[in-house]
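J.: I'll drop the sequence and a predicted model, then ask my questions.
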Amino acid sequence: MRRRWMPLQTSAHRTSTGDRRPIMIDTSGTLYDSLARHAENQPSAPAIVLFDGTTYDFAYLKRQADRIAAALRSKGVQPGDRVAVKLEKSIEALAALFGVFRAGAIFLPINTQYSRREVTDIAEDAEPRLMIGSQEGAADVDGLPFVSLDLGSPDGEDLLEATPLDATPDDQPPGPSDLAAMLYTSGTTGRPKGAPLSHGNLTANLSALAQFWKIGANDRVLHILPMFHAHGLFLAAAMPLGVGGSLILVEKFTTEATLAKIPEATVLMAVPAIYSRLLADPAFNAETCRNLRLATSGSAPLSPELFDAIAQRSGLNIVERYGSTETCIITSNPLEGQRKVGSVGVPLPNIDVRIVDRNGRPVEQGEVGRVQINSPATISGYWQRPDLTDEWTSDGYFDVGDLGKLDEDGYLYLVGRSKELIISGGYNVYPREVEIVVANLDGVREAAVFGAPHPDFGEGVVCAVTLSSGEAVDENEIAAAIKPDLAAYKRPKKIVILDEFPRNAMGKILKNDLKDRYASIFNS
């Protein structure tokens, strides 16, 4: 089964801020080129607004990016070099992003929560020329040059020390085919791998998504995500700035800070775990969200129950989207038109999605299979790993590693990771199907389903759950409640109740941690 995006017939979109301005991410250039264009055409327009109201315009952001690029060149950074950046969300982090782009180097974001060992592992693989961090930080890797970046303080050794305010590299900026950034996969399925994205990968995908969501210069995007992954770095930051919009930065996510700034925003991008926390506060309501024209969710599945709860409380119909580090964004529910709860939407422009069986043959509509895509935003290979080619097919498709199905309208539904498929007694069990049934029970907050070695069935289905606040539901009650809705082979053979799930920085449940923890659950 295959589905290519078809244009939706919609009317022009308007917001309370007036007509939308033209989309201006030029796919023949780079994201830095878009920044430079806005700095010339609307130099005093707000680009970044801090929580305290401090505002930086496009002219300032472009000037600092140019200075950073010139300073990097003076430090010996050449086009194609990797520059590691370990900065908390800030004006410095955004200026560094565009500065590295202007220098023709490859932006290598480092999770600020990573330990010395984790940073060293990435540095040994990526071999960056240097690391940019805060003045409070220190080099995490022996032998890796470290420079601080603090635009607000003239004190101390700083990357921009002795760099003139009007400094800019004297060479030509990079083009679409040059590498722009390298992000490392989350490692939920093993050793992290470097995914190098070109400037063309980024502009093609972000331009398509900006048009799909009608992101424009009048939009004010509330930025509450970390900036060391694709969601927070490119979707929530680079895309709005690329079309001339502005960011409202919440440096560290808290429910209180987010609720305080939502009334100022027109767009909110978040993950299910954040929406759950917002729902726990009565202040998350229709009045608070009155100016939001778009609220999106990604990076983890959004349950139908959470979708409905958000809609009932706030009036927001969340737009769920789907992508990966290697492919950028693949599908999204439409901004206008039918949004199907439980679906991650339809393919973006110029993206082809197909569902195949284990032998690579297309399956029938509605059948579950492996999700494969063909997209101009997909990486061409992993960094320094020519041995890893299994994800790419001979006809140009990339196997995302997910299991899904397409309906009659071309909407994609995910049922789990292909590596998470449970084969119990010869039957295929899709974790997502079981999770939806369990999570729909009264008293259950979330469910995570995985397989564990079983002496009789090969694998047995295990379901870990967390409960809603104040609820007292036991394993036997859950088992009895799901019995009418699941075939016997799909029902969990063990149910465990946890206080919290292990999660990564994006709030995604770390199922490998759960699988390791309960690997012997059927041997006891």
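T.: Looks like it arrived, so ask away. Residues are numbered from 1 along each chain as shown.
J.: From now on I want contacts and neighbour counts done on CA atoms only, so please keep to that.
T.: Fine.
J.: looking at this, Gly451 is in a helix?
T.: No: remark: Gly451 does not belong to a helix; assigned using DSSP: H, G, I helix; E, B strand; the rest coil, it is strand.
J.: Comparison target below:
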Amino acid sequence: MPEYLARTVDELVRLRALRDGSATAVIDPLARLTYTELDTGTADLAAALLAAGIGKGTRVGLIMPNGVDWVRIAIAVTRLGAVLVPLSTLLTTPELVTQLRVAAVEHLITVPEFRGHRYRDGLHGVLGLPDDPDAVIRHVELPALRRICSVERIFELSASPEVAEVAAAAAASVSAADPLLIMFTSGSRGAPKGVIHSHGSALGAVESGLRDRCIDRGTRLYLPMPFFWVGGFGGGVLSALLAGATLVTEEIPRPETTLRLLEHERVTLFRGWPDQAVALAHRAETMRVDLSALRPGSLDALLPPEQRARPGARANLFGMTESFGPYCGYRADTDLPESAFGSCGRPFDGMQVRIADPADGTPVPPGTVGEIHLRGPHILRGICGRSREDLLTADGYYRTGDLGSLDKAGFLFYHGRSDDMVKISGATVYPSEVERALRGIAGVRGAFVTDVDRGRGAEVAAAVVHNRTLTTARVRAAARDVLSAFKIPTVWRLLDSDEAVPRGATGKVDIAGLRALLVSEGRAADESPTGSMTGGSA
């Protein structure tokens, strides 16, 4: 049976073990699993979960960093027909309580601590949970929650042969229409949303983009995204399963350890953040790391100069949690037609994209900027607490809130968020457009743009991550070559690392925090090569 005909995670895991059983499925610095081991191990774990009270439809939260064990638990949960709720390791206790409530999580599986966050202790402190880890929880703040279980305890569970038979029957009863997971996302200005996807919608979405993302059997894929994001779970875990690839991951990406991992595991495809790739490329030169296994389709900065594309020549794969990852693209190792440079490519099979007038929802002509609407079998099945009528148009399209245009050849160009458009002295500015222009300046590793008001009306403001060679005056001068005068930021902040950029629990930039960073007290030091802020006319 072709991989794309596998309708559920259980079918896919069994099929992969049959076809590629001895191939390595997932690797972290401390462990690795073959596809056979993934199949047998997660079948056993699914039975143990069933014995512990987790069954088809049970909502199971998971908080832990990337690694082989994350994959084992997630696959076991979803094979059984339970609904996986991946939760960010960045969540504060109040944020965690909110997401557990919104998703009606019944069982929470968690590591005790990660990067200073103590998840069970935090819940205990706020809710006064029982000390007995096996006690049934009943609390008015989280009426659905019944148990919190440690990752260590999960792997101590077992099941009788009779329960294992029932678990196998439960897995076989799961259909493509059954819910697979609830994944939280948020806009830069909005509250987190619990997006529901079925087995069929998620697997179909991932499969539709595999070719353009250059993932196939034998690919050794490194992806830095956390698995609690759709980019990590769909773009990494499920992509590897569907393609028969090997996924290489680690808990915390750091330049030195990541580079050694790429070298040791002979990674062939590096997908992720361009800023990270640039930083790794600089470090690789001093560490003398062998990255010769990387092939075209990886991010350009890590490839030899002769394999890099011209600026704008490769598609910016574009998607969202509601579409379960990218819904349009173009082969990552192939140049776009010149007329489509700077585009996101074309919609993948199964996805209908239209551009509509944001005011009345009517379709607009090719080349006209409007709101992107999506329809097809791969879009979300729902959002927690919201009705279908609230989510979709009368003819079944999802209103994304993104602005874009389609050319006559069907290539999609992204123009920013409809709620992020700002007016500067009556002129329209899209922060995403300014960000793209600034990132093309030599020495700039990242750019984050918004509007601020310092009492003189709205101004464009930018936080720029640089390589310690730039000053605000130099960046501003370079910006004049690529931006209209009214789009050039008048408030600047130079940063040595994008870790200084405030982010929410889903990893997206926190716009309120970014504004606070940009207008915080700083000296106007145009010639300072380090973090500074300056205002004034552009």
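T.: That came in fine, so what should we check first? Because the structure is predicted, anything quoted here is derived from the model rather than measured.
J.: Need the TM-score between these chains.
T.: The TM-score (TM-score structural alignment, normalised by the length of structure 1) is 0.81; 480 aligned residues with a CA RMSD of 3.3 Å.
J.: all strands for the stretch 1-150 of structure 1, in order.
T.: In the stretch 1-150 of structure 1, the strands defined using DSSP state E, counting those that start in this stretch lie at 2-4, 14-15, 18-19, 46-49, 55-57, 82-86, 106-109, 130-133, 146-148.
J.: As TSV, these with distance to Ser314 of structure 1 and mean neighbour count would be great.
T.: As requested, the strands of the stretch 1-150 of structure 1 are arranged in TSV below (distance: least, CA to CA, whole Å; neighbours: other CA atoms under 10 Å):
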stretch	distance to Ser314 of structure 1	mean neighbour count
strand 2-4	33	18
strand 14-15	18	12
strand 18-19	23	11
strand 46-49	25	24
strand 55-57	29	18
strand 82-86	35	26
strand 106-109	34	27
strand 130-133	39	25
strand 146-148	42	22
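J.: now for those strands, which one comes closest to Gly76 of structure 1?
T.: Each of the strands of the stretch 1-150 of structure 1 was scored for nearness to Gly76 of structure 1 using CA to CA, and the closest is strand 130-133 (9.3 Å).
J.: In structure 2, what stretch matches that closest one?
T.: Strand 130-133 of structure 1 lines up with residues 107-110 of structure 2 when matched by TM-score structural alignment.
J.: Next, the mean deviation of the matching stretch compared to structure 1.
T.: Averaged over the aligned pairs, stretch 107-110 of structure 2 sits 1.4 Å from structure 1 after superposition, using mean CA distance after the TM-score superposition for structure 1.
J.: what's the longest helix in structure 2?
T.: The longest helix of structure 2 (DSSP state H) is helix 35-51.
J.: List the buried residues for that helix?
T.: Of the residues in helix 35-51 of structure 2, those buried under the neighbour-count criterion (16 or more other CA atoms under 10 Å) are 35-39, 41-51.
J.: for stretch 113-126 of structure 1, same thing?
T.: Along stretch 113-126 of structure 1, these residues count as buried under the neighbour rule (16+ other CA under 10 Å): Val119, Thr120, Ile122, Ala123, Ala126.
J.: related to what we said a few turns ago, what is the longest helix of structure 2 packed up against?
T.: helix 9-20, strand 24-28, helix 68-79, helix 161-173 (3 or more CA pairs under 8 Å, 6 or more residues apart in numbering; DSSP states H and E).
J.: Which among the strands of the stretch 1-150 of structure 1 is found nearest to Ser424 of structure 1?
T.: strand 2-4 (29.0 Å).
J.: tell me what the closest one is packed against?
T.: Identification of packing neighbours for strand 2-4 of structure 1 by 3+ CA pairs under 8 Å, 6+ apart yields strand 352-356.
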